[in-house]
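>>> Based on what follows, work out the 3D shape:
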Amino acid sequence: MTELELRLEAFVKLGDLFRKFCKISKNNEHLKENINEWFREFDETIVLAGHKNGWFIRENILFCLEKWGALLTRDNLVNWLSDYTILQNKPKTVALIMAGNIPLVGFHDFLVTMLTGNSALIKLSSNDNVLLPFVIKYIIFTAPALKNKITVTEGKMVNFDVVVATGSDNTTRYFEYYFGNKPNIIRRNRNSLAVLTGNETVEDLNALGDDIFRYYGLGCRSVSKLYVPKDYNFNIFFESIYTFNPIINQVKYANNYDYNKAVYLMSEYKLLDNGFLMLKEDESYSSPIATVFYEVYDSLKDLELKLEAEKEKIQCVVSKGVIDGEISFGQTQNPSLSDYADGVDTVEFLIKA
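Below is the predicted model:
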């Protein structure tokens, strides 16, 4: 077995673990005394992740694992990598600086690094420093030869060749100063938005609710802004997303809702509010938790030109037969293996770096 095949097999086995664990979790079999030790440890890891980060509820972690489990099959991985000349890669050490806004948000960078034949030097976010170490432990268990190819560090990052870093607009200034002399991908803040025409069905708008509320809107693929035509009927929108109202029972979400509502009311902003989501007219793309900004457009053609001019700020555009490159309602949190963050092909980058 070649090293590439060894690495591929390790991630295929990881996908199998994810799928089986999600299945037993749905049936509550993870609570049985005689459960597989890896499943038991995985369950304990998920509980710990939730304790360390209150946004990481079990439902969202399992959603993440289920999506990755569906992607990590031999056929999917082979088909994805067949578009690249992996064997041309010269092995290097890749410094991975990961965000922690949603569960396993940096996993794709780790996957790419390993499957292109490189070593990973990882700095985790304090908000998500439990799940990936378990994943790494399992990969090394299935492929012990990879033990020296993966390092997680809490200190200063040294002895690396390439950098892939994800952070805020503020931290990227530091990244650019510190890592600017190395080949790098440095990602800034991006947001996702939806363009509505008023012709959407209840089913479309309900699916949009998943794009808004999944991971509490903390992901860069979460919709934080709506573009609507003049005289848009927001009642239909609110009625369509009402099934998501239990989200207000999550304490951290409710606290943010109450705080942001108080700030808006003291500032005498005009709000549209249904008791668990506020809509505020605002030109910004990035909205606070429990809030979605909206803006009225006059012409779809002019709006498309505007979005093209500001594409560096945008991760996803959700619409239905309106915008080139659009994503269907309800699909922002279902990226494929080739949906690269910020549209930068990390496989190609690492091969050529």
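
>>> alpha carbons only for contacts and neighbour counts from here, please
Fine.

>>> Check which helix or strand residue 225 maps to.
Residue 225 is part of strand 223-229 when elements are defined by DSSP states H and E.

>>> by contact count, what packs against that strand?
The contact analysis (3 or more C-alpha pairs under 8 Å, 6 or more residues apart in numbering; DSSP states H and E) places strand 223-229 against strand 191-195, helix 202-213, strand 291-297.

>>> Out of these, which one sits most buried?
strand 191-195 (a mean of 25; mean count of other C-alpha atoms under 10 Å).

>>> residues in contact with that one?
220-228, 285-286, 313-319, 322 (C-alpha atoms under 8 Å, 6 or more residues apart in numbering).

>>> Select only the buried ones of the residues you listed in ChimeraX?
The ChimeraX command for the buried members of these (criterion: 16 or more other C-alpha atoms under 10 Å) is given here:
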select :220,221,222,223,224,225,226,227,228,285,286,313,314,315,316,317,318,319
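
>>> need the contact list for residue 331.
residue 211.

>>> how about 10 Å then?
Counting by C-alpha atoms under 10 Å, 6 or more residues apart in numbering, residue 331 makes contact with 207-208, 210-211, 221, 316, 318.

>>> wait, which of these is closest to residue 99?
residue 221 (13.7 Å; C-alpha to C-alpha).

>>> Kindly confirm my reading that the closest one is in a helix.
No: Residue 221: not assigned to a helix; according to DSSP: H, G, I helix; E, B strand; the rest coil it is coil.

>>> and it, how far is that from residue 173?
22 Å (C-alpha to C-alpha, to the nearest Å).

>>> quick revisit: mind checking what helix or strand follows the strand holding residue 225 in sequence?
helix 234-240.

>>> what's the spacing between that following helix and its chain's center?
For helix 234-240, the gap between its own C-alpha mean and the chain's C-alpha mean amounts to 26 Å (C-alpha atoms, centre = their mean, to the nearest Å).

>>> can you list the residues that contact it?
By C-alpha under 10 Å, 6+ apart, the residues outside helix 234-240 that reach it are 196, 198, 200-209, 228, 272-274, 277, 279.

>>> and if you look at stretch 17-27?
With C-alpha under 10 Å, 6+ apart, stretch 17-27 has contacts from 11-16, 28-32, 35-36, 38-40, 42-43, 58, 61-70, 72, 135, 138.

>>> try it again with 6 Å
30, 65, 69 (C-alpha atoms under 6 Å, 6 or more residues apart in numbering).

>>> Check which helix or strand the second one maps to.
Element membership for residue 65 (DSSP H and E) is helix 58-71.

>>> which residues of the stretch 1-150 of the chain fall in helices?
In the stretch 1-150 of the chain, the segments counted as helices under DSSP state H, counting those that start in this stretch are 3-26, 37-52, 58-71, 74-81, 107-115, 131-142.

>>> compare with the first, here's sequence two:
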Amino acid sequence: MNINERIKALSVLGNKLNELKDDKVGGEFWQLLITAENFNPWFTQENQQMALKNIIAMLDKEALENWMANYADKDLSESDLRVGVIMAGNIPLVGFHDFMSVLISGKVFVGKLSSSDKILMPFIANLLVEIEPRFADKIIFEDELMKNFDAVIATGSNNSSRYFDYYFGKYPNIIRKNRNSIAIIKGDESAEQLKELGKDVFYYFGLGCRNVSKILLPRGYEIATLLDNFQSYDKVSMHSKYLNNYEYQKSLLLINSELHFDNGFLLLREKPELATAVSVMNYEYYDDYDAEIRRLNMQNDQIQCVVTGKMDVNNAVFFGKTQSPSLMEYADNVDVIEFLTSLKN
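The predicted model follows:
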């Protein structure tokens, strides 16, 4: 297949998924989503549909063509190079962009699924093969990924990244560690902007690396303003696993007499750390906005996104947009297509 044939097949996949996502109750695809939720309760129907909606947008033919136009001078010809992809499983189909990148670049995808996300990805791969049978030799799923590959893309925790470095360091690789996202508030945001920020906090129950886990506030900012505008996301507390996390984290804060704010489903505490537990968000006050922007720009290796109303900082994303990245918004700012096209037989 040439690049145009790959783009055509992927765009047809997007059209097919768009038809399937509205499957009637009791239909085959609807049942698949139920199965995935039963397998991993964090993958609610709503969260799976959200992931599918974002993938469908990625698979738009014009979007794919514009994406590949950035690599007009690169070698995108067919190749038998095998790229091992170790997928994360924190949110539904989080590894799809890597899957698509390997295939659209002409390489062979050798994937190891996360134990948390084993239902939808093989289904989508099979659907793509039905659309374009020549992809059958380009898609392989393995239970273990220890041999028979030429390069590796691995996503995991800081702990697993050490394992990845040890086993895969001799291969060309992209190894991703833990990252978190942060929001910075100036104090003049509208209620609508703050409600949009709630999407960045609560979508996927806050489990994604693009979810906001910490917020920077101008000193004197009324946190009640923030919590009032988050109130419309209280349905997360109806999810048993989220609620269990919230109640557990709340009990820890109370036992330790730790000052915090609580709106009934989100706990805010003043801490400098980026990473937090589910249902907890850290906050920190700042005195000088420009100095804070400079500090954020020095933390590029830890931050996935900075949610803001202004594009005056590295990795900036507008309020409410973290969970719908464009094709060129690569995880950890590492251009996957650039990496793939640099591989040589």
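
>>> tm score of chain vs chain?
After superposition, the two chains reach a TM-score (TM-score structural alignment, normalised by the length of the second structure) of 0.95; 340 aligned residues with a C-alpha RMSD of 1.4 Å.

>>> follow-up on the earlier one: can you tell me what part of the second structure the strand holding residue 225 of the first structure aligns to?
Under TM-score structural alignment, strand 223-229 of the first structure corresponds to residues 212-218 of the second structure.

>>> what do you get for stretch 272-292 of the first structure?
Residue span in the second structure matched to stretch 272-292 of the first structure, by TM-score structural alignment: 261-281.

>>> Return the set of buried residues in the matching stretch.
Those would be 261, 265-270, 274-275, 278-281, for stretch 261-281 of the second structure by 16+ other C-alpha under 10 Å.

>>> What of stretch 236-245 of the second structure?
Using 16+ other C-alpha under 10 Å as the test for burial, stretch 236-245 of the second structure gives 236-237, 242-243, 245.

>>> Over in the first structure, find the residue span that stretch aligns onto.
Using TM-score structural alignment, stretch 236-245 of the second structure pairs with 247-256 in the first structure.

>>> okay, how far is it across the matching stretch, tip to tip?
The straight-line separation of the ends of stretch 247-256 of the first structure (C-alpha to C-alpha) is 12 Å.

>>> and for it, what are the contacting residues?
Contacts to stretch 247-256 of the first structure, defined as C-alpha under 6 Å, 6+ apart, come from residues residue 276.

>>> Could you rerun that using 7 Å?
For stretch 247-256 of the first structure, contacts defined as C-alpha atoms under 7 Å, 6 or more residues apart in numbering pick out 276, 289-290.

>>> Stretch 65-73 of the first structure too?
Residues outside stretch 65-73 of the first structure that contact it (C-alpha under 7 Å, 6+ apart): 11-12, 15-16, 18-19, 22, 334.

>>> Please work out which residues of the second structure line up with it.
Against the second structure, stretch 65-73 of the first structure falls on residues 52-60 (TM-score structural alignment).

>>> likewise stretch 131-139 of the first structure?
Using TM-score structural alignment, stretch 131-139 of the first structure pairs with 120-128 in the second structure.

>>> how far out from the middle of the chain is that stretch?
19 Å.

>>> Please say which position in the second structure residue 192 of the first structure maps to.
Checking TM-score structural alignment: residue 192 of the first structure goes with residue 181.

>>> quick one: its match and residue 116 of the second structure, what's the gap?
Residue 181 of the second structure is 22 Å from residue 116 of the second structure, by C-alpha to C-alpha.

>>> Ok, residue 142 of the second structure next?
For residue 142 of the second structure, the distance to residue 116 of the second structure - C-alpha to C-alpha - is 15 Å.

>>> Between these two, which has more neighbouring residues?
Comparing residue 142 of the second structure with residue 116 by other C-alpha atoms under 10 Å, the one with more neighbours is residue 116, at 18 against 13.

>>> List the contacts of the closest residue to that one other than its chain neighbours.
In space, and not counting its chain neighbours, residue 116 of the second structure is closest to residue 89: 5.1 Å by C-alpha to C-alpha, 6 or more residues apart in numbering. Residue 89 of the second structure is in contact with 114, 116-117, counting by C-alpha under 7 Å, 6+ apart.

>>> of all those residues, which comes closest to residue 107 of the second structure?
residue 114 (21.2 Å).

>>> any idea how far the nearest residue in space to that closest one that is not next to it in sequence lies from residue 62 of the second structure?
The shortest distance from residue 114 of the second structure to any non-neighbouring residue, by C-alpha to C-alpha, 6+ apart, is to residue 89 (5.1 Å). As judged by C-alpha to C-alpha, residue 89 of the second structure and residue 62 of the second structure stand 29 Å apart.

>>> and the residue opposite residue 108 of the first structure in the second structure once aligned, how many residues sit next to it?
By TM-score structural alignment, residue 108 of the first structure lines up with residue 97 in the second structure. Residues within reach of residue 97 of the second structure, counting by other C-alpha under 10 Å, total 15.

>>> And residue 97 of the second structure, how close does it get to residue 224 of the second structure?
Residue 97 of the second structure is 37 Å from residue 224 of the second structure, by C-alpha to C-alpha.

>>> before we move on, what about residue 179 of the second structure?
Applying C-alpha to C-alpha, the value for residue 179 of the second structure to residue 224 of the second structure is 27 Å.

>>> what do you get for residue 268 of the second structure?
Where residue 224 of the second structure is concerned, residue 268 of the second structure sits at a distance of 11 Å (C-alpha to C-alpha).

>>> next one: residue 38 of the second structure
Remark: distance between residue 38 of the second structure and residue 224 of the second structure (C-alpha to C-alpha) = 36 Å.

>>> try residue 205 of the second structure
21 Å.

>>> Mind checking which of those two has more residues around it?
Neighbours were counted for residue 205 of the second structure and for residue 224 using other C-alpha under 10 Å; residue 205 has more, 21 against 12.

>>> Checking the more buried one next. Helix, strand or coil?
Recorded secondary structure, residue 205 of the second structure: helix (three-state DSSP).
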